[in-house]
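# Give me coordinates for this.
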Amino acid sequence: MSNTIGVGLVGYKFMGKAHSNGYRQVAAFFPDVALRPVMKAICGRDETAVRAAAAQFGWEEYETDWKKLVARDDIGLIDVSTPGDTHAAISIAAAENGKHVFCEKPLANTLAEARQMLDAVQRNKVVGMVNFNYRRVPAVQLAKSLIDSGRLGTIYHWRAVYLQDWIMDPNFPLVWRLQKDAAGSGTLGDLGAHIIDLARMLVGEITEVTGLTETFIKRRPTLAATTGGLGAAAGAEMGEVTVDDAALFLARFANGAVGTFEVTRFAKGRANCNSFEINGSKGSVRFNLERMNELEVLLDDEMPDVAGFRTVLVTNGNAHKYLSAWWPAGHIIGWEHTFTHGIYDLLNGIAAGVSPAPTFEDGLRCQAILDAVERSAGSKQWVEPEY
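Just a heads-up that it's a prediction; the model follows:
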């Protein structure tokens, strides 16, 4: 039996670059990985651009039609790193062709699509995993360990923000993330999905939400060209922004905890501030992605004269998850490593025939909360997610 699996990646820009790096690095740094990825083909509609991406990122070949990619006999895993409007079609077709599926977040643009995607992977008995990569920050894993072991006691509060500022310029163009037909929603789906997933992982299921959304700049120049990452050049025409610029909501958890969530792309000076604080009866933790190798920890068992938050540098391979693969203690890792960690767990899951968390079921539950927040913002009432 072969210990390799052919990979086909749909999407070659921001996320395609990050995923490609993960496939290149995983076996080199995690030699115990159960399956080694073979980077068979990357797919995109622009032949010139995808050909260049294949050469740059280390793919053997390229395709310009994802339908051909998912039908290839030499590929066993399809990676969906495209805008949300194509997640369902590609993932369902991949599953129907017997391929395992690794899909970018949020799982879909609608709750109905998410249900169809979950059904497809379950019916075809393939692995389905969603790339909520912040689960695999070692500091977040430490927070989970402290909660699961009971060291924080009963959890009372979750408060989280995900703050960016990259579209504050009213002349920034109408990229796909600002169009509902492509993105599904704005900051709510793009950023809110991340902190919802972290809340579910760390605190538990959400039973009820009430929220609001706001669009500050309602018309923008149309898109002339993308310029890499989140950059873009504006055209001469104007178009309508059809998603939210900011969203805020309150939540109740099944275990009795309460939570606050805030996401925006209009927080001046915040490039990528994904931050949460959890308060329990015996302690608290606080995390900020912009200092991703650190976790602030407060525990009840400290002597009174030195009690308070301590900053833990989460880089010790003997104590912290994933770190034994990388560098000596104190040598920090970066954002890109979370993708390698996710791909490591994915490949091990495929070998074992088990979908690693976050599964498509997790993706659907996140989608149900996003849907509930949107319904609440429209009705101005508390709403229950439709799991």
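
# C-alpha from now on. contacts and neighbour counts both.
OK.

# What are the contacting residues of the one helix or strand residue 199 maps to?
Of the helices and strands defined by DSSP states H and E, residue 199 is found in helix 193-202. Contacts to helix 193-202, defined as C-alpha atoms under 8 Å, 6 or more residues apart in numbering, come from residues 105-106, 132, 134-135, 143-144, 147, 158, 160-162, 206, 261, 274, 362, 366-367, 369-370.

# how does it look with 6 Å?
The set of residues external to helix 193-202 that reach it, using C-alpha atoms under 6 Å, 6 or more residues apart in numbering, is residue 144.

# now do stretch 30-39
With C-alpha under 6 Å, 6+ apart as the contact definition, stretch 30-39 has outside contacts at 3-7, 59, 325, 347-348.

# Please repeat the previous calculation with a cut-off of 7 Å.
Here stretch 30-39 makes contact (C-alpha atoms under 7 Å, 6 or more residues apart in numbering) with 3-8, 23, 27, 59-60, 325, 344, 347-348, 351.

# How far off centre is stretch 345-360?
Chain-centre distance of stretch 345-360: 16 Å, with C-alpha atoms, centre = their mean, to the nearest Å.

# List the buried residues for it?
345-351, 354-360 (16 or more other C-alpha atoms under 10 Å).

# Would you agree residue 130 falls within a strand?
Yes - under DSSP: H, G, I helix; E, B strand; the rest coil, residue 130 falls within a strand.

# The structure of the following sequence is requested for comparison with the preceding one:
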Amino acid sequence: MQHTKEHRMNGTTKPTLGVAMVGYGFMGAAHSQGWRVAPRFFDLDAEPVLHTIVGRDASRVEDARAKFGWENAQTDWRRVIDDPAIDIVDICSPGDSHAEIAIAALAAGKHVLCEKPLANTVEEAERMTEAAERASGDGVRSMVGFSYRRVPAIAFARQLIGQGRLGEIRQVRAQYLQDWLADENGPMTWRLDKSSAGSGSLGDIGAHAIDLVEHLTGSQLTGVSGTLETFVTERPLLREGVGLSGTASAARGQVTVDDAAWFTARLAGGHADRAIGAFEATRYATGRKNALRIELSGSRGALAFDLEAMNELQFYDATAPAGEQGFTRILVTEPEHPYMAHWWPTGHAIGYEHAFSHEIADFVGAITRGTDPEPSFADGLHVQRVLAAVEQSAAAGSAWTATAP
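Have a look, this model is predicted:
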């Protein structure tokens, strides 16, 4: 569905898409930036309108509305589901709310963009996927927010793999390393509460590593053997009304999620059929701030990527003469590279936030073309099954566990 209203921009008139976003924290800020910037740099066939931002705390959501440029603030997400001015619901809230909001929005004919991981449980993700598939028949679109797919270096790596430049991929190494929990006296947050977050490092950042490997290779993880560890089991509770940078109270809360996850995997299909993989996700890797590291080794070549150098891709051509072989640094800033023609002159780097603009541009493009965007809720469901299999394996002493339903 689309507004009957139109927006005049650069001398042309476009239909509008009213957007409501649920959540106003870290991801709310990133998504707000994406919604604002995408139509300025990409030639979209509809103009997103930042209509309403939703959050439970009236004062804080009003502050976010003013800061991020939304027209209205609301404390009840159900109000935007019933609002005919809203065409898209963007879900940036904690995982325990995803299923209820997404299913209601889809049933009301709203397009849905939902942050990853799709849900807190496989059962919730299954219900969300079923709702998305029903809605798709009526032209209602849905997508999971695995934003790193839209990093130009990742998109370019996928092109190289698709061209057969790596040959048969045999080994995969994927790590997501952060250190923001390394201080054991850091305060308790919702991300450390299983009832809100579903899991810890495994789902929060490990989901990105899983999705990227599958996206790059066109393969799926079919089985895993995992280990989970919680290093700090209690953390100070924040005083009421005090943010993460504020003073913690003497009371302590129980950490109910993993702090670090390790697992091995087998892949099938695509370019990594019969490959093996090693995955790590941790928020205790002292000195690593946001190091999402992917390395793929194939019969004809290899690729390596690190998000802390996000405009670069390392490529090894094993078919070159022996005296010329070695990893080559490719600066992914040319207009020939995915997305880059929309930004700055050759050699000028882009940043983390640009992936969200690319995500919004692709999502709006799919809506206006009448096509289903990727990654789909079904893709998100598969990642959820992998996460659940890792947890099941760890609980059984790293027993080999299939990811199939």
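
# And the TM-score between these chains?
In this superposition the chains share a TM-score of 0.97, using TM-score structural alignment, normalised by the length of the first structure; 384 aligned residues with a C-alpha RMSD of 1.3 Å.

# picking that back up, immediately after the helix holding residue 199 of the first structure, which helix or strand?
Using DSSP H and E, the next helix or strand after helix 193-202 of the first structure towards the C-terminus is strand 206-214.

# which residues in the first structure does stretch 21-38 of the second structure match up with?
Counting by TM-score structural alignment, stretch 21-38 of the second structure falls onto residues 9-26 of the first structure.

# Can you check which helix is longest in the first structure?
Ranked by residue count and defined by DSSP state H, the top helix of the first structure is helix 360-379.

# Next, the contact list for the residue in the first structure that residue 75 of the second structure lines up against, please.
Using TM-score structural alignment as the criterion, residue 75 of the second structure maps onto residue 64 of the first structure. By C-alpha under 7 Å, 6+ apart, residue 64 of the first structure lies in contact with 43-47.

# Which helix or strand contains residue 246 of the second structure?
Under the criterion DSSP H and E, no helix or strand holds residue 246 of the second structure.

# burial count for the nearest residue to it once chain neighbours are set aside?
Once flanking residues are discounted, residue 246 of the second structure sits nearest to residue 238: 7.6 Å by C-alpha to C-alpha, 6 or more residues apart in numbering. Residue 238 of the second structure has 22 neighbours, counted by other C-alpha atoms under 10 Å.

# I'd like the distance between the alignment partner in the first structure of residue 238 of the second structure and residue 273 of the first structure.
In the first structure, the residue equivalent to residue 238 of the second structure is residue 223, according to TM-score structural alignment. Separation of residue 223 of the first structure from residue 273 of the first structure (C-alpha to C-alpha, to the nearest Å) stands at 26 Å.

# again, but for residue 246 of the first structure
Applying C-alpha to C-alpha to residue 246 of the first structure and residue 273 of the first structure gives a distance of 14 Å.

# what's the counterpart of residue 192 of the first structure in the second structure?
Here residue 192 of the first structure is matched to residue 206 in the second structure, going by TM-score structural alignment.

# Count the neighbours of that match for me.
Using other C-alpha under 10 Å as the criterion, residue 206 of the second structure is surrounded by 27 other residues.

# how near is it to residue 196 of the second structure?
In terms of C-alpha to C-alpha, residue 206 of the second structure sits 17 Å off from residue 196 of the second structure.

# Same question for residue 202 of the second structure.
Relative to residue 196 of the second structure, residue 202 of the second structure is positioned 14 Å away (C-alpha to C-alpha).

# more neighbours, those two?
Neighbour count, other C-alpha under 10 Å: between residue 202 of the second structure and residue 196, residue 202 has more, with 31 against 16.

# what span of the first structure lines up against stretch 175-191 of the second structure?
The aligned range for stretch 175-191 of the second structure is 161-177, by TM-score structural alignment.

# For the matching stretch, measure first residue to last.
One end of stretch 161-177 of the first structure sits 19 Å from the other (C-alpha to C-alpha).

# Could you check it and say which residues are buried?
Quick answer for stretch 161-177 of the first structure (16+ other C-alpha under 10 Å): 161-167, 171-177.

# again, but for stretch 80-96 of the first structure
Residues 80-96 are the ones in stretch 80-96 of the first structure that count as buried (16+ other C-alpha under 10 Å).

# Okay, and which of these map to helices?
Mapping those onto helices (DSSP H) picks out 87-96.

# now those in CSV, with distance to residue 73 of the first structure?
Output for these, formatted as CSV (distance: C-alpha to C-alpha, whole Å):
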residue, distance to residue 73 of the first structure
87, 21
88, 21
89, 19
90, 16
91, 16
92, 17
93, 14
94, 12
95, 13
96, 13
